[in-house]
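Enquirer: Sequence below, structure please.
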Amino acid sequence: MNRVQLCWLRNDLRSHDNKALSRAREQGPVVAVWLVSEQTWREHLDAPMKIDFWLRNLASLQQRLQQRGIPLRILHCPRWQDAADCLLQLAGELQAAGLHFNAEYGIHEQQRDDACLIAFRQAGLQADSYHDQLLFPPGSLLTRSGSMFKVYSQFRKLAIATLHQRLPRCLAEPEPQPPLAISSDAIPQLPGLADASALQRQLWPAGEAAAQQRLQQFCEDSLHAYSEQRDRPDLDGTSRLSPYLASGVISVRQCLHAAMRCNQGELDSGNRGVQTWVNELLWREFYKHILVAYPHVSRHRAFRPETEAVAWRNDPKALEAWQQGRTGYPIIDAAMRQLLATGWMHNRLRMLSAMFLTKNLLIDWREGERWFMQHLIDGDLAANNGGWQWSASTGTDAAPYFRIFNPVTQAQKFDPNGDFIRHWLPELASRPTSLIHQPLPAADLFGASDYPPPLVELSASRQRALDAFKNLGETR
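Expert: Coordinates of the predicted model:
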């Protein structure tokens, strides 16, 4: 009889289109494994509601695996540095033949995974890692000189050309296996570490079926109008699949194939909404490749080293006001309160709130990056870092330092009737549309006296940011 294979689950909480799970099952009966790493999760600032989402999806996946005869073992391994020892101990207990897992990207993730591969192979056991999280393994799309792209448009061009030549397929769910004499472990309760409100759990139901239903509904209702509606936070025009992608409840390949089915098999022609959404999937891809090719961004360093010299302001009161949605600029405050309540923020608003912090308040982008990771259900180091550095003009494909979004005109353009603002700022609900986007003093004329005055004046704060970046240029 074949010895069991361990499949180590991480951010790939699905049974369909899971390379490590499929490869392990091809080689024998499988035991799935999950590590509870409280200390590392805290160090990495993983949001409590994201950990809650992991555990809820793990419970859903456990039921699915049990239907196929696959038990799930859960190990308490507080730090990633101990992962190799924990997994080897389980392999010895079960007399397992090998370990299979899907690669994760980032310095600590890669160090952990390399240590596990080495430990298992030195013990005479099989150990295999698979590129599953992305359409292209990092380092497989390079410039003619053999370096990683620093500009998204060039990366996208090669990515699309490569997809035309070789479209990755989706793997079927693994075949059922005869029951093993191995019991599954209970999903742990982690109060204080894995917390979520009733609203958050309602907004983000767990499981592959919920993710697939959301994908199908998006394709049927919103995808074709995505290019026109994706910047409107007052409309339900985005997929809201990012938490499911970040936790691997759905794969990028499944998303890509679903989009192409809505576009007669086309990638970069046909419906503009589909093309735009494929671009967003490739942006996610790009930032993952950047994380691997330029590991200093994993250490929260600026992609463009010269911008480390920007004279950021230390203003704890202004930072707290931004964090709590009390800046006096309605669209910024509505966005930040959406984040606090739901664990998610519309992408246009992520750009606006990030640029307001880094340009109008001139506060270090790392403060915002940290706050987002502590609160986002879809918190992902690569995407979060890439987005913050874009807004702060310190990263790859960064906005030019002189591009500073005006939160009032942006709100007028993308929340024209003020519906989003009124939803998240009930104290402004009675304001007329002509004033809903404006900061005080107009607000106190319409029963919003408890709404704060603006932290900064836009033109003066804009000039302050321009001067800071101009001075940087003079010192180089």
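Enquirer: drop to CA atoms for contacts and neighbour counts, all remaining ones
Expert: Noted.
Enquirer: list the buried ones in the host helix or strand of W322?
Expert: Per DSSP states H and E, W322 falls inside helix 316-323. Under the neighbour-count criterion of 16 or more other CA atoms under 10 Å, helix 316-323 has A318, L319, A321, W322, Q323 buried.
Enquirer: Likewise for stretch 164-171?
Expert: C170.
Enquirer: How about residues contacting it?
Expert: With contact meaning CA atoms under 8 Å, 6 or more residues apart in numbering, stretch 164-171 is reached by H16, D17, N18, K19, S22, L135, R253, Q254.
Enquirer: are any of the residues you listed buried, and which?
Expert: By 16+ other CA under 10 Å, the contacts of stretch 164-171 give H16, D17, N18, K19, S22, L135, R253, Q254 as buried.
Enquirer: which two of the residues you listed lie the greatest distance from each other?
Expert: S22 and L135 (17.0 Å; CA to CA).
Enquirer: ok, back up a step: I'd like the next helix or strand past the helix holding W322.
Expert: helix 330-342.
Enquirer: That next one packs against which elements?
Expert: helix 198-203, helix 316-323, helix 347-355, helix 407-414, helix 419-424 (3 or more CA pairs under 8 Å, 6 or more residues apart in numbering; DSSP states H and E).
Enquirer: hmm, 10 Å instead?
Expert: In terms of contacts (3 or more CA pairs under 10 Å, 6 or more residues apart in numbering; DSSP states H and E), helix 330-342 is packed against helix 198-203, helix 316-323, helix 347-355, helix 365-375, helix 407-414, helix 419-424.
Enquirer: List the buried residues of it.
Expert: Neighbour count says helix 330-342 has P330, I331, I332, D333, A334, A335, M336, R337, Q338, L339, L340, T342 buried, by 16+ other CA under 10 Å.
Enquirer: For the comparison step, fold the sequence that follows:
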Amino acid sequence: MSALVWLRSDLRTGWHSPLHYALENHQQVKLLFILTPGQWASYGLAKCKLDMLARRLQFLRGQFAEKGLPLHLLTVESNADIPDTLADFCLAQGIQDLYFNAEYELDERRRDRAVKARLQKNDINIGVFHDTCMVRPDQVLNQQGAPYKVFTPYFKVWLEQLQTQGIPPGKPSFPGKRIDAPADDEVLASFLLEERAEDWPVEDSVIDANTQDFMQIVSAYKEQRDFPAAEGTSRLSPYFSLGIVSPHQLYQVMLNRFGQKVHESGNGAFLWLRELAWRDFYRYVMFHFPHVCRFRCFNEKYDDFAWDDDKALLQAWQEGKTGYPIVDAAMRCLNQTGWMHNRLRMITASFLCKHLLLPWRWGEDYFMSQLIDGDFASNNGGWQWSASVGTDAAPYFRIFNPTIQSKKYDEKGRFIRRWLPELKSVPDKFIHEPSQWKEFAGTGYPKPVVDHRQAVTRTKERFSQFLEVEKQAS
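Expert: Below is the predicted model of the structure:
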């Protein structure tokens, strides 16, 4: 009987425990990916991300065919259709064993429970592996056996666990006998974009080369990571979001290059490893506190917080027309490329929630509709952090001053001028506050939609009053 490896958010040929196990223990192995256009539409996934997904699947079909493995594609409308469709496929293909990597979002956990129940009726065995996170969510608990709610103590245990556990196997042994690759499915072509504002290659050789390039500069990550005009970040998040690159793989690369220094604070490699831990942490939060997957705040008392609902301000923020150059440049970059630097994500999120007092869920949804690296756990966690309603969140009274952030991280306005061409002629002295320039009227750039000081005062008062009411009610 054949084994089937169900690919999900792990679209790679190596560092893949289900695939490795299947090849080691079965003579016949097949692969499957299930497309769910209706489900993706309900999540509001960005077109650029679906384009990248389709291109990666096209690439993988050829790669696996070269290695002697067929990659099948099935299309259903939503997760609810998967159990029956998967059972029918397994029976038709003579599949006795199904293997896949766990996913920790609430909808996906419900889907997998339904799949297990359905396949058990046909005596099909299921093997679940855990490559999605570097450390499994159920393996990091406090001394009372409860999950952590704050990142720092979580990270300490996470780091200890990471160093004691094994690393998933790298490259498996493939059959090696080439087969004909299936013809490109029309449904894949339907997701491809005619034009792409930015090239995100999906071929392993190019991604590996880019990864090695980042490893050459990761030592300077601490000093360079906050400057959007610099090439100081890995830009690997789109590949993590689809599982094209395994975080375990990058960890092994850093171990080979830096040895135990990667576990020691104060260097760029450690700081970047800590960012990978944040990725795990937000999945950990979803796993242990699934209410965050249901449009709820981690800190549930804030579910009743009274945000404003000014759609005109939302539109100004979305279109990059707030009158705050660093915010607007970041949003226009996002809209045109599907990408935004992490420092800018914090600035723009803070501005929406703390200057405009608009719901963080609006920002969360908009980011997912635009980001090529849209990742529910990280996006949700980041927005809740910015809005001061999540785990380990920034206190409500700590509010980014976008002008100070701009001066600090884009001092000469290099990033601003790239994305706001109407400000190219503005002198450096006024680039962060162009409305102060005597010739501002001729730029065509909007005046600030809110005054910084007034907005901050209003936000602090709104939060303070809310918490006082909460205190009196408890």
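Enquirer: count of neighbours near D81 of structure 2?
Expert: For D81 of structure 2, the count of nearby residues is 14 (other CA atoms under 10 Å).
Enquirer: Same check on A24 of structure 1?
Expert: So A24 of structure 1, with other CA under 10 Å, has 24 neighbours.
Enquirer: And it, what's its match in structure 2?
Expert: Aligned counterpart of A24 of structure 1 in structure 2: A22 (TM-score structural alignment).
Enquirer: check contacts around its match.
Expert: S2, A3, L4, V5, Q28, V29, K30, D97, L98, Y99, G127, P172 (CA atoms under 10 Å, 6 or more residues apart in numbering).
Enquirer: Quick one, which of these are buried?
Expert: S2, A3, L4, V5, V29, K30, D97, L98, Y99, P172.
Enquirer: Could you find the closest non-adjacent residue to the last one?
Expert: Read it as P172 of structure 2. Distances taken as CA to CA, 6 or more residues apart in numbering put H20 closest to P172 of structure 2, at 5.3 Å, once the chain neighbours are dropped.
Enquirer: Against L65 of structure 1, how distant is the residue nearest to D185 of structure 1 when sequence neighbours are not counted?
Expert: The spatially closest residue to D185 of structure 1, leaving aside those adjacent along the chain, is R73, at 5.3 Å (CA to CA, 6+ apart). Noted for R73 of structure 1: a distance of 11 Å to L65 of structure 1, by CA to CA, to the nearest Å.
Enquirer: where do the contact lists of the two overlap?
Expert: V31, A32.
Enquirer: In structure 2, what stretch matches stretch 293-301 of structure 1?
Expert: With TM-score structural alignment as the criterion, stretch 293-301 of structure 1 aligns to 288-296.
Enquirer: who touches that stretch?
Expert: By CA under 10 Å, 6+ apart, stretch 288-296 of structure 2 touches 104-107, 137-138, 146-149, 283-287, 297-300, 302-304, 361, 376-377, 380-381, 384, 389-390.
Enquirer: Tell me which entries of those residues lie within helices.
Expert: Among these, the ones falling in helices (DSSP state H) are 106-107, 283-287, 361, 376-377, 380-381, 384.
Enquirer: Generate a PyMOL selection restricted to the buried entries among the residues you listed.
Expert: Those of these that count as buried under 16+ other CA under 10 Å are selected in PyMOL with:
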select buried, resi 106+283+284+285+286+287+361+376+377+380+381+384
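Enquirer: Tell me the one among the ones in helices among the contacts of stretch 288-296 of structure 2 nearest to G442 of structure 2.
Expert: Looking across these and measuring by CA to CA, the closest to G442 of structure 2 is R361, at 35.8 Å.
Enquirer: residue boundaries of the helices in the stretch 101-250 of structure 2?
Expert: Under the criterion DSSP state H, counting those that start in this stretch, the stretch 101-250 of structure 2 contains helices at 106-120, 151-164, 186-189, 204-217, 221-224, 237-241, 247-258.
Enquirer: just the ones you listed: most buried one?
Expert: helix 237-241 (a mean of 21; mean count of other CA atoms under 10 Å).
Enquirer: Tell me who's in contact with the most centrally placed residue in structure 1.
Expert: Geometric centre of structure 1, nearest residue: D380, 3.5 Å, by CA atoms, centre = their mean. By CA under 10 Å, 6+ apart, the residues touching D380 of structure 1 are D46, S242, P243, L245, A246, S247, R284, K288, F372, M373, G386.
Enquirer: Next: G374 of structure 2.
Expert: 44-46, 48-49, 237-238, 241-242, 338-339, 364, 367-368.
Enquirer: Count the residues that sit near G447 of structure 1.
Expert: Count around G447 of structure 1 with other CA under 10 Å applied: 13.
Enquirer: Pull up the gap between it and P439 of structure 1, please.
Expert: Counting by CA to CA - G447 of structure 1 and P439 of structure 1 are separated by 14 Å.
Enquirer: returning to that earlier point: so which of the helices and strands packed on helix 330-342 of structure 1 is the most packed in?
Expert: helix 347-355 (a mean of 22).
Enquirer: just the angle between that one and helix 330-342, please?
Expert: If you take axes from the mean of the first three to the mean of the last three CA atoms, to 10 degrees, helix 347-355 of structure 1 sits at 110 degrees to helix 330-342.
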